[in-house]
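J.: Just need the structure, nothing else, for what follows:
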Amino acid sequence: MRAVLRPSAVSGLTSTFVEGKGMEVLSVRARDFSLSALSKGNSTEEILHFLAKRGVHMTPDCWQKVACWSARSIECELEPALFWWLDVLGLSQAQLAKVVAGFPQILGYSIEQNLKPTAAWILDLGLSQTQLAKVVAGCPQILGYSIEQNLKPTAAWVLGLGLSQAQLAKVVAGCPQILGYSIEQNLKPTAAWFLGLGLSQTQLAKVVAARPSLQRSWLAFRRF
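T.: Presented below is the predicted three-dimensional model:
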């Protein structure tokens, strides 16, 4: 098991990435977060109203996960954050609302230190801006993965199967969750299973390129 700590935009928060069985799990934990900091930002009601006006409606459960936002300034922090998500990354308001509902912790990440570098890395794989927006909307956790510890090794492993760079981009666009799987516990056993059926390495590469989502189906099958 390994854990990778990432900095957050909010003082006193760190993101912990733990690799175990199945996909890597992301959690955000508060540390040394003083009550005095809560008075420095806008009120909870103001922040919820600000988000709702932009189509992002926070349920009580979601708000509890990002309650640290009550220490933030709408003008200095939240508006620039939403500008990046909507205008730079290219998500629609509906997509952003879906991202927040499914993975509210993403709002605590630093744009400069976490989100921008990861988005740029994904684009460098060969994805278009539109594809990137769809990837993030469907799998927002991908922006929380460590580039060096998670994304690069997994991408290199997939390429090592015999895929081209263009095929890798297609795989990530179609099934971004694959970048969150453990190489040793998920990807290698899956590849070995297909090879055990009698497929050649070349045939395996074609299968992965054409149907990367088979990885998810195989993992689900293993649970029974």
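
J.: From now on I want contacts and neighbour counts done on CA atoms only, so please keep to that.
T.: Fine.

J.: could you measure the spatially most distant residue from the centre of the chain against Leu161, distance?
T.: Distance from the centre of the chain peaks at Gly198, with 34.3 Å (CA atoms, centre = their mean). Distance of Gly198 to Leu161, computed by CA to CA, to the nearest Å: 16 Å.

J.: same thing with Val100?
T.: Distance from Val100 to Leu161, counting by CA to CA: 34 Å.

J.: Have a look at the two and say which one is more surrounded.
T.: Val100 (21 against 17; other CA atoms under 10 Å).

J.: Could you verify that that one is part of a helix?
T.: Yes. Assessed by DSSP: H, G, I helix; E, B strand; the rest coil, Val100 belongs to a helix.

J.: okay but it is in contact with Val56, surely?
T.: Yes. Applying CA atoms under 8 Å as the test, Val100 and Val56 come out as touching, 7.4 Å apart.

J.: for comparison, sequence B:
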Amino acid sequence: MAAATLRSVLRRNSLLPLFETCRLRDLFFFSSSVDPAAAVGVTTSPDPHFTVEYLVNSCGFSPSEAAKFSKPLAHLRSTEKPDAVLNFMRSQGFDGAGIRKVISGDPRHLCYNVEKNLAPKFQFLRDLGLSESDIVDVIRNNDDILRRNVHRSLAPKLEMWESLLGSRELVLKHLKKTTRFFHSSVEKKLHPNLKFLGDECGIPEERVSVVLRSHPKLISLKPESLRALVARADELGMPRQSRMFVRTLDALHNVSQERFEAKVELMRSFGWSESEFFSAVRKAPTFLCISLDMLRRKVEFFINVVGYTPSFIASHPNLLLLSLQKTVIPRFRVLEMLNTKGLWTRRGKFSSYVQLSNTKFMEKIVLPYKEKVPELLDILRAGDEQ
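T.: Okay, here's the model as predicted:
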């Protein structure tokens, strides 16, 4: 059953031959692009503060950060290579924050040979059709690309993910926004995770395929980490066959247990029971990703201004996903103004109107009264500018 399920998912995209050979490729994916001279350099600088001062003055790190990141660079005697790396990255569109993020990921990037190690990786990404800003996003999120060999690692991985996801566009989309999924091991992560979701969790084959395309970072987790997320979802009472199950896993992946408990306590302070909280998560799991401060502000507005009870909000958690400044407040003010002028006589629930699309809200609520109450458009425009 396990093999049949996985084979069925992969066969739909003619992935099986490629998938079965990926374990051989994995042997070649971890070749380093570090300059040999840098890799073997063990001579320490005569001045122990040399690299610390360089990281502070040239990269903008704080002294404490520089001390931490200077250890792999202890062999440096000259700023020639680091200067060349920094100049190259700036020429490619990296600002100071972007450079610091890449260096903090691996300070040895400063030891690379620009022409041999860095330029080919940037050219590879350009050849894929990525813009300068796209390449910056890709490298910021996947700085280990700089450590890989283009022909032995990057190109084969691109081919594999393109086949798994079904299109190059999806691969590039996830590369720009997802951290480190591109280099996950097929044998150690992808294969076991797909098998676990299909066989043990009972997720239908077509939904496993959707997970692969929409949430590749879940498939790229360590198997034990994915199992822990599933266990947390089980504790919430989320059925594994539910279409919200994968969204719940994704939300829990982005919310630590500590932050989760903090949200439970916050909503308890507004009167929610634990069962109401769990029910709300099952209906709209992504509300877990809202910051504590914003969550508090939204609930306070719905209770103190709109007049909803905590139980009503718990049963309609999608309200919490709406933008407070751009949607909820402007629309509430529009309806309040119409009510004040005696123009709004229909007994519709605010929860229905606030969840309309912008086009529908304009058609049903604003445009019919724009001559009598031209201020309505100003109210909505003010929300758009927030």
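
J.: residues in contact with the residue nearest to Ala262 of structure 2 when sequence neighbours are not counted?
T.: Excluding its sequence neighbours, the residue lying closest to Ala262 of structure 2 (CA to CA, 6 or more residues apart in numbering) is Leu292, at 7.8 Å. Contacts for Leu292 of structure 2 were tallied using CA atoms under 8 Å, 6 or more residues apart in numbering; they are Ala262, Lys263, Leu266.

J.: and what of Ser39 of structure 1?
T.: Ala71.

J.: at 6 Å instead, please
T.: Contact analysis of Ser39 of structure 1 by CA atoms under 6 Å, 6 or more residues apart in numbering lists nothing.

J.: Wasn't it part of a helix?
T.: Yes. Ser39 of structure 1: assigned to a helix according to three-state DSSP.

J.: any idea how far it lies from Cys68 of structure 1?
T.: Separation of Ser39 of structure 1 from Cys68 of structure 1 (CA to CA) stands at 11 Å.

J.: again, but for Gln141 of structure 1
T.: 19 Å.

J.: Which parts of the stretch 101-250 of structure 2 are helices?
T.: 119-127, 132-141, 155-165, 168-177, 191-195, 205-214, 216-219, 223-235, 245-253 (DSSP state H, counting those that start in this stretch).

J.: Turn these into CSV, columns for distance to Ser78 of structure 2.
T.: Shown next, in CSV, are the helices of the stretch 101-250 of structure 2 (distance: least, CA to CA, whole Å):
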stretch, distance to Ser78 of structure 2
helix 119-127, 21
helix 132-141, 26
helix 155-165, 34
helix 168-177, 34
helix 191-195, 45
helix 205-214, 46
helix 216-219, 39
helix 223-235, 42
helix 245-253, 43
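
J.: Which of these sits closest to Val9 of structure 2?
T.: Of all the helices of the stretch 101-250 of structure 2, it is helix 205-214 that lies closest to Val9 of structure 2, at 5.8 Å by CA to CA.

J.: Now that closest one: buried residues?
T.: Glu205, Arg207, Val208, Ser209, Val211, Leu212, Arg213 (16 or more other CA atoms under 10 Å).

J.: Looking at those residues, which is nearest Thr5 of structure 2?
T.: For the buried residues of helix 205-214 of structure 2, the nearest to Thr5 of structure 2 is Glu205 (6.6 Å; CA to CA).

J.: Please identify the residue in structure 1 that aligns with that closest one.
T.: Matched to structure 1 by TM-score structural alignment, Glu205 of structure 2 sits across from Leu199.
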